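Asks: just the structure for this:
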Amino acid sequence: MYDWFLGGKDNYPVDEEMGRQLVAMDGRVLTTARANRAFMQRATRWLTEQGVRQFLDIGTGIPTEPNLHQIAQGIAPDARVVYCDNDPIVLAHAEALLRSTPQGATEYIQADFREPEKILEGAARVLDLDRPVALSLVALLHFIADEDGAYDLVDRLMRALPPGSYLMLSHGTGEFTPETAQRAAELYEARGMTLALRTRAEVERFFDGYEMVAPGVAVIDHWKPELGERVPDTGEGPTPGYGAVARKR
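Replies: So this is what the prediction gives:
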């Protein structure tokens, strides 16, 4: 469905059907998907410019160019990137499309976000977990309910990474249109999925104990827009999502 939002071709009629239902509820769904990708690109660029050379991206989705490794390796060819997703369809596309520079590394592991130890074990085959790693959770956590341990799962992953590592994430919110957000959550629930849209304060909780990078938790297209990619303002109001980056001391 996310691929359909981005105008891709790697999706199915059922994805398009639900995507159209969500767009009918709020046309900013399409803008938000694009804004998420733009945030990922800006944040990756910023992290690489700070000297980060290792990235662990969970909830990758079907690769869309330019992807994280292309941004990072375009600046630092020796960057090492591990992608992780629980969808076997994503694996098939990743194997065909995720090509690394000769100096760096790009690998894909199939695992669920709810299996942090399995993810870390797979990532350790490519990344040196004694050196700083940027953990990327873009447009993922709003599919993980509090009851499923969303905060604890992030904490378990970050505790395994050394000081100097970073947490970068984007997250959908229903603060700007609560009635529409509730209808969307009900649509997901009817299809056996979770949509846990959180407030700014709830998103900030993921960063407790870390050193926030300015401007902190911000509407995603307001996070360091001067770095490049940004979705044009549609005049429909704020993009319903937050983004932020923070450093582990």
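
Asks: contacts and neighbour counts: CA atoms only from here.
Replies: OK.

Asks: distance of the residue nearest to Pro88 when sequence neighbours are not counted relative to Gly61?
Replies: Using C-alpha to C-alpha, 6 or more residues apart in numbering and skipping the chain neighbours, the partner closest in space to Pro88 is Gln110 (7.2 Å). As judged by C-alpha to C-alpha, to the nearest Å, Gln110 and Gly61 stand 11 Å apart.

Asks: following up with a second sequence; could you model it the same way so I can compare the two?
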Amino acid sequence: MATTPDWVPAGIDTDTPSVARLYDVYVGGEHNLDSDRETARSALDALPGLDIAIGANRAFLRRAVRYAAELGVSQFLDIGSGIPTPGNGNTHDVARGVIPGARVVYVDHDPVAVARSREILEGDPAAAAITGDFLAPKDILDHPEVRALIDLDQPVALMLVAVLHFIEDKDDPWEKVAQLRDALAPGSVLILSHAYVAKDSGVGTTSEELQRVYSDFGAQLQNRGPAETGRFFDGFRLVEPGLTGMADWRPDADTLADHPMQHTGVVGVGLKV
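Replies: Next up is the predicted model:
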């Protein structure tokens, strides 16, 4: 009988995968379970190169956070933040590389993600990790730790990276983003990425089989293209180069872009005016 790792919070169903722990598998993390690794193998069989796409998504996050900080934005609200990745590529690390005093609140509904984030941030007065659900924006905005660290009268970088593709149309994610947008001051930044594999993407497959893998454990993966994803930026002005694939948004000289999966997805950054 397998021993449950000591980092697993009480009450976790270790036999059921979670989206956050699957992501941790793809990026080579250590906070995942046998059920996650088995499902990740099925996901990679369904969509080869998925882990490469996840890496490109993380690289986009780092470039976009750096961009926001270089604009002078010193507050980051990272919703659907997941489990912190190994190394210094997390939101607070990147933001503080530009603005040492940047304040960050991580929000997730996965207990492992929240527990691990709190462990990393212990003793950090300018960062917090809270349990919250994108589907309840007001609860996030009114959370005491958000109120303590984030001044909504000043520009905020709202991060919705790799989260909206798990929200079904029936839950109207566009309206939820609008609620968050309306709470932000002018000059705020929306950093967003969404899964998308077009039939003519050149990866030799579609997302349908991957969607079945996720639906088997209750996660409904949406494959929205630029038109649907672009609606999330209503009320924001997209910065150049607009909506692109993951590796195509303001790539650095060392941005990896030699695999078709690095060019999938729809990503963008918008400014609230």
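
Asks: which parts of structure 1 are helices?
Replies: 2-5, 13-25, 28-49, 68-75, 88-97, 116-123, 150-159, 178-190, 200-204 (DSSP state H).

Asks: on that earlier part again, what number of residues are in the vicinity of the residue nearest to Pro88 of structure 1?
Replies: Per other C-alpha atoms under 10 Å, the neighbour tally for Gln110 of structure 1 reads 18.

Asks: corresponding residue for it in structure 2?
Replies: Correspondence of Gln110 of structure 1 to structure 2, assessed by TM-score structural alignment: Thr131.

Asks: doesn't Asp108 make contact with its match?
Replies: Yes: Thr131 of structure 2 is in contact with Asp108 according to C-alpha atoms under 8 Å; the separation is 5.3 Å.

Asks: mutual contacts of these two, please.
Replies: Val114 (C-alpha atoms under 8 Å, 6 or more residues apart in numbering).

Asks: what's the match for Asp142 of structure 2 in structure 1?
Replies: In structure 1, the residue matched to Asp142 of structure 2 (TM-score structural alignment) is Glu121.

Asks: and its match, how many neighbours does it have?
Replies: 12.

Asks: relative to His93 of structure 1, how far out is it?
Replies: In terms of C-alpha to C-alpha, Glu121 of structure 1 sits 22 Å off from His93 of structure 1.

Asks: quick one: the match of Gln110 of structure 1 from Val25 of structure 2, how far?
Replies: The value you get for Thr131 of structure 2 to Val25 of structure 2, if C-alpha to C-alpha is used, is 21 Å.

Asks: next one: His165 of structure 2
Replies: Relative to Val25 of structure 2, and taking C-alpha to C-alpha, His165 of structure 2 is found at 19 Å.

Asks: and Tyr242 of structure 1, what is it in contact with?
Replies: Ser170, His171, Gly172, Thr173, Arg200, Val203, Val217, Ala218, Val219, Ile220.

Asks: do the same with Leu50 of structure 2
Replies: Listed by C-alpha under 8 Å, 6+ apart, the contact partners of Leu50 of structure 2 are Tyr26, Ala43, Leu44, Met261.

Asks: what sits against the residue nearest in space to the middle of structure 1?
Replies: Computing the C-alpha centroid of structure 1 and ranking residues by C-alpha atoms, centre = their mean puts Val138 first, at 0.9 Å. Applying C-alpha under 8 Å, 6+ apart, we find Val138 of structure 1 in contact with Asn36, Met40, Ile58, Gly59, Thr60, Met168, Leu169, Ser170, His171.

Asks: can you name the residues that contact the residue lying farthest from the centre of structure 1?
Replies: Computed with C-alpha atoms, centre = their mean, the residue of structure 1 farthest from its C-alpha average is Pro102, at 25.6 Å. Residues near Pro102 of structure 1 by C-alpha under 8 Å, 6+ apart: Pro77, Asp78.

Asks: for Val156 of structure 2, same thing?
Replies: Contact partners of Val156 of structure 2, counting by C-alpha under 8 Å, 6+ apart, are Val73, Ser74, Gln75, Phe76, Leu77, Ile150, Leu184, Ala185, Gly187, Ser188, Val189.

Asks: nearest to Ala178 of structure 2, of the residues you listed?
Replies: Leu184 (10.0 Å; C-alpha to C-alpha).
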